[in-house]
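[1] I need the structure of the sequence given here:
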Amino acid sequence: QKLAKENEVRVRVGQAPPLDLVQVEAEVADRREGLIRARAAAEDGEDRLRRLIMDPHDASFWQVRVDPTDEPAGRDALPDLDAIVAKAIDGRYDVARARNDVANAATSVEYFGNQKLPDVRLETSYRGSGLGGSQLLRTGVFPGVITGRADSGFGDVLGQVFGRDYPTWSFGLTVSYPLGHSYEELSAVRAGVERRQAAARVASLQLDVAAALRQAARQIRSTAEREDAARAGAALAAERSRDEQRRYEAGLSTSFLVTQAQRDLLQAQVSLLQATFDYQSSLVNFEALQLAPPLTAGESIALQGSNVVPLPTPAPRGLFRPGAGTGF
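    Modelled structure (predicted):
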């Protein structure tokens, strides 16, 4: 906008053709459209972050501004990758669960292997009996003559049972052995196959863990190099924009070259922000892979413990962050 005002003055006094003013005004309109899109994208991102770190039941949920107050932390050297891979293989829950599957499969193999052995069973039992009630006493030849009566109560019956007056003993020995292709043999074979499959899954999972961590470490290195290159490019673009502005003020450049330098500076700063974001994301991904496998479709994560700094709604400040350059 400042450049457009300067061109308008120059065109009015005859120092620049009207085409320069039209070109600058078209650039201003294009950047205004970019600003509107960027502001909408920033508000969408703010809403997504608000849902992750704030309580939706809070009355000021939609009114609080979420504005980062700190720059990304400095870089730390990567620790020993081999040690991290070994620790992740021992500590990740999916690997531990796969190892438990192997242990369960080994238990099944042992169980079905025992089922193939001969089955020998020794059975013994004891039963005591007792008689109670009224008994008629007889003498003589059958049917005899009733000479008296003997009564036995419940206590007498219990005494006969526990006194082993009428014992009954039984013993038994049973031997069984499966012949041919029995169910137990098939079950043992299936359990052995399942154990080998579980062991193969553990080995494959360990390879996946190592490959994922090595790839994440390479991603950290590459994004760090990209950030360095983008920062150098942004610094050079800012210097070129300042030089082009001074040349324009001295009458040695045109508005087209000035707007082109500003556009290059904007692209360089956006590339730097993207590279910084990719580097921080690669760090988070590298740490997450040490504890859990990557998220699949339908899964999500939640963030807790973040501090929110309430800020008043600021006036529009252009496409650049404070201290990162000038707007349009």
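[2] Every contact and neighbour count from this point should use C-alpha atoms.
    Fine.
[3] and the helix or strand Ser204 falls within, what does it pack onto?
    In this assignment (DSSP states H and E), Ser204 forms part of helix 183-249. Helices and strands touching helix 183-249, by 3 or more CA pairs under 8 Å, 6 or more residues apart in numbering; DSSP states H and E, are helix 81-91, helix 93-115, helix 255-289.
[4] nearest to Ala302, of the ones you listed?
    helix 255-289 (12.8 Å; CA to CA).
[5] Tell me how far the closest one lies from the chain's centre.
    Taking CA atoms, centre = their mean, to the nearest Å, one finds the center of helix 255-289 at 27 Å from the center of the full chain.
[6] Okay, buried residues for it please.
    255, 258-259, 261-266, 268-272, 274-276, 278-280, 282-283, 285-286, 289 (16 or more other CA atoms under 10 Å).
[7] And stretch 67-86, by the same measure?
    Of the residues in stretch 67-86, those with enough neighbours to count as buried (16+ other CA under 10 Å) are 84-85.
[8] export the helices and strands packed on helix 183-249 to a markdown table and tack on distance to Glu8?
    Formatted as a markdown table, the helices and strands packed on helix 183-249 follow (distance: least, CA to CA, whole Å):
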| stretch | distance to Glu8 |
| --- | --- |
| helix 81-91 | 60 |
| helix 93-115 | 67 |
| helix 255-289 | 11 |
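[9] now the strands for the stretch 1-150 of the chain?
    Using DSSP state E, counting those that start in this stretch, the strands found in the stretch 1-150 of the chain span residues 119-129, 133-139, 145-152.
[10] The structure of the following sequence is requested for comparison with the preceding one:
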Amino acid sequence: MNSNRLVHVLSMQSALNGYFTRSIERVGGREALTFEVLNNVVVELTRLSIENRNLKMRVESLNRSQRELELGAIPQLDIFQPQADRASAEIQVSQARFRLAQLEDALRRQIGADLDPRYRTMPIVLTETVLPPADAVALDREALVQKALASRPDLQSSQIGLEIDDLNIRSASDLLRPNLNLAGNYSSNGRGGTQFLKTGLGDSAVTSIIPGGLSNALSEVFGFNNTTYTVSLTLDLPIRDRTGSARLADALVRKKLDALGLRSQEQGVRLDVLNAVSQLESSRESVKLAIISRDLAQKRLDAEWQKYNLGTTTMFLVLDAQTQVTTAASRVVSESINYRRNQLGLLRSAGHPAGRAGHHGTIAERGAPIRAPRSTMGRIHVLPDQVANKIAAGEVVERPASVGKELLENSLDAGAAELRIEIESGGRRLIRVADDGGGMLRDDALLAFERHATSKLTDVKDLIRIATLGFRGEALPSIGSVSRLVLETRTREETTGMRVELAGGKLLRA
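    Got it, this is the predicted structure:
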């Protein structure tokens, strides 16, 4: 393989690695921030509901105390405590409303609703509760760990780094091999035009004119009467190239260090996911205990009201029971907040951006096992082509960076000298590669999406002298089976081209 070509591939791979990593981290961070703001709005709505309920209880207690004061059942001094409690509850409601208004403005800004005057003041109505799902079951720890190992952007970046290390090793190894360059040059030159002949020295008069002109000059050049041949043969022998050997050794050591670093990262990711699962399950149990405490506080309040109506207790005990109910309800909200935050932490640890899961969604949890119905037929069967193609695609297209790598290699193999790459949302929304390569004929463009169809090999002997980046004929079929793919191509000799569109491995139009 040409060393300059390998250097170009190495530079493109490094640039793609940095771009994909930054794009994924930027998009994931924006989605996580939106999730956090939305979660805060839901929590504050719940708090406002609790404060309104507390205010309602304080108003009812004050009204009852005022009626008793008018009837002379209680002294004048006993009315001040219910009045102070109601005033305190009104302050709490007012503060909760202002906090909610600030969070709603932050949410409008995050989703872009503050840019349009029609939606700037429109009220936000959220119907979701902060409480965890009542029918939640145990989390599948190993499934979440495997998902994290396959989806974490930091691991993907490290894996691409190992691919770059392989290219560095290959580049350093090529520099230690002999390099033979054979170059040839063939040129022609000529001189022509109208010739003026003079006699004597100085400003002598023209004695004769030999006609020529542009046609005469061109005929001299393209007549190839005065030609020059140049042939050069250069052989570079890396004899005792200690610098190259040190470069190769450094590349090998760097790959081993990166491999150890990736292994350490994977162990850290596993530990992060397991800790996040433990924290989520602990907060879920804390929410359940807080709900039990709130229900017991409500039962005590009901009991205190009944005793107060029977005349066996005082209003102060009723007010104290109301305070305990409010405190217990606030504890439920606090534990629910911790549950939401731990849920977000688990999503991040598992490499799943929060916004992609949806605020109404839950983490994939393991329920009752699915049992297959009994059958007298065998259990082994041939997979449908669509399923088989998607499984095979997973071996070639592991992430958006793999798609960009395969398309770039196809362009380079086609002899492209100029490439243009467009990427949106880290490659999840769009990857477009345009080049000035040789192009394909109509039949070749259709055949290119058949699995194991390639122009790089013809028989088994070609496997030992591969000089291209790709040769298996799996890249385009794999990409087409997991995406919506559009191919536009034409050869240099054709005036019109060919457009092929596929979606999920099926041909839509050509």
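[11] hmm, back to that, can you check which of the helices and strands packed on helix 183-249 of structure 1 gets nearest to Ala230 of structure 1?
    Short answer: helix 255-289, nearest of those by CA to CA, at 4.8 Å.
[12] tilt between that closest one and helix 183-249?
    160 degrees (axes from the mean of the first three to the mean of the last three CA atoms, to 10 degrees).
[13] Return the mean post-superposition distance for helix 255-289 of structure 1 against structure 2.
    Taken over the aligned residues, the distance from helix 255-289 of structure 1 to structure 2 averages 2.0 Å (mean CA distance after the TM-score superposition for structure 1).
[14] What is that helix packed up against?
    For helix 255-289 of structure 1, the packing partners by 3+ CA pairs under 8 Å, 6+ apart are helix 18-53, helix 183-249.
[15] so what corresponds to Gln260 of structure 1 in structure 2?
    Alignment note (TM-score structural alignment): Gln260 of structure 1 maps to Asp320 of structure 2.
[16] er, Lys5 of structure 1 actually
    In structure 2, Lys5 of structure 1 lands on Asn63 (TM-score structural alignment).
[17] Count the residues that sit near its match.
    Residues lying near Asn63 of structure 2 (other CA atoms under 10 Å) number 15.
[18] what do you get for the one 4 residues further on?
    Counted by other CA under 10 Å, the residues lying close to Arg67 of structure 2 total 12.
[19] ok now do Ser108 of structure 1, which residues does it touch?
    188, 191 (CA atoms under 8 Å, 6 or more residues apart in numbering).
[20] Now with 7 Å, please.
    Residues counted as contacts of Ser108 of structure 1 (CA atoms under 7 Å, 6 or more residues apart in numbering) are Ala191.
[21] From Arg190 of structure 1, how far off is it?
    9 Å (CA to CA, to the nearest Å).
[22] Over to Ser271 of structure 1?
    Going from Ser271 of structure 1 to Arg190 of structure 1 by CA to CA gives 57 Å.
[23] Which residues does stretch 279-287 of structure 1 contact?
    Contacts of stretch 279-287 of structure 1 (CA under 7 Å, 6+ apart): 213, 216-217, 219-220, 223-224.
[24] And those, which of them are buried?
    213, 216-217, 219-220, 223-224.
[25] Let me know the closest of those residues to Arg201 of structure 1.
    Distance ranking of these against Arg201 of structure 1, using CA to CA, places Leu213 first at 18.1 Å.
[26] What's the match for the closest one in structure 2?
    Checking TM-score structural alignment: Leu213 of structure 1 goes with Val273.
[27] likewise Tyr177 of structure 1?
    So Tyr177 of structure 1 corresponds to Pro238, using TM-score structural alignment.
[28] What distance do you get for the residue lying closest to that match once chain neighbours are set aside to Arg284 of structure 2?
    Nearest in space to Pro238 of structure 2, with sequence neighbours left out and distances taken as CA to CA, 6 or more residues apart in numbering, is Leu176 at 5.7 Å. Distance, Leu176 of structure 2 to Arg284 of structure 2, by CA to CA: 61 Å.
[29] same check, this time on Arg420 of structure 2
    Distance, Arg420 of structure 2 to Arg284 of structure 2, by CA to CA: 51 Å.
[30] do the same with Leu16 of structure 2
    Taking CA to CA, one finds Leu16 of structure 2 at 41 Å from Arg284 of structure 2.
[31] repeat for Val145 of structure 2
    Relative to Arg284 of structure 2, and taking CA to CA, Val145 of structure 2 is found at 20 Å.
[32] What of Gly404 of structure 2?
    In terms of CA to CA, Gly404 of structure 2 sits 42 Å off from Arg284 of structure 2.
[33] do Ala84 of structure 2 as well
    36 Å.
[34] What of Arg242 of structure 2?
    For Arg242 of structure 2 relative to Arg284 of structure 2 (CA to CA), the value is 62 Å.
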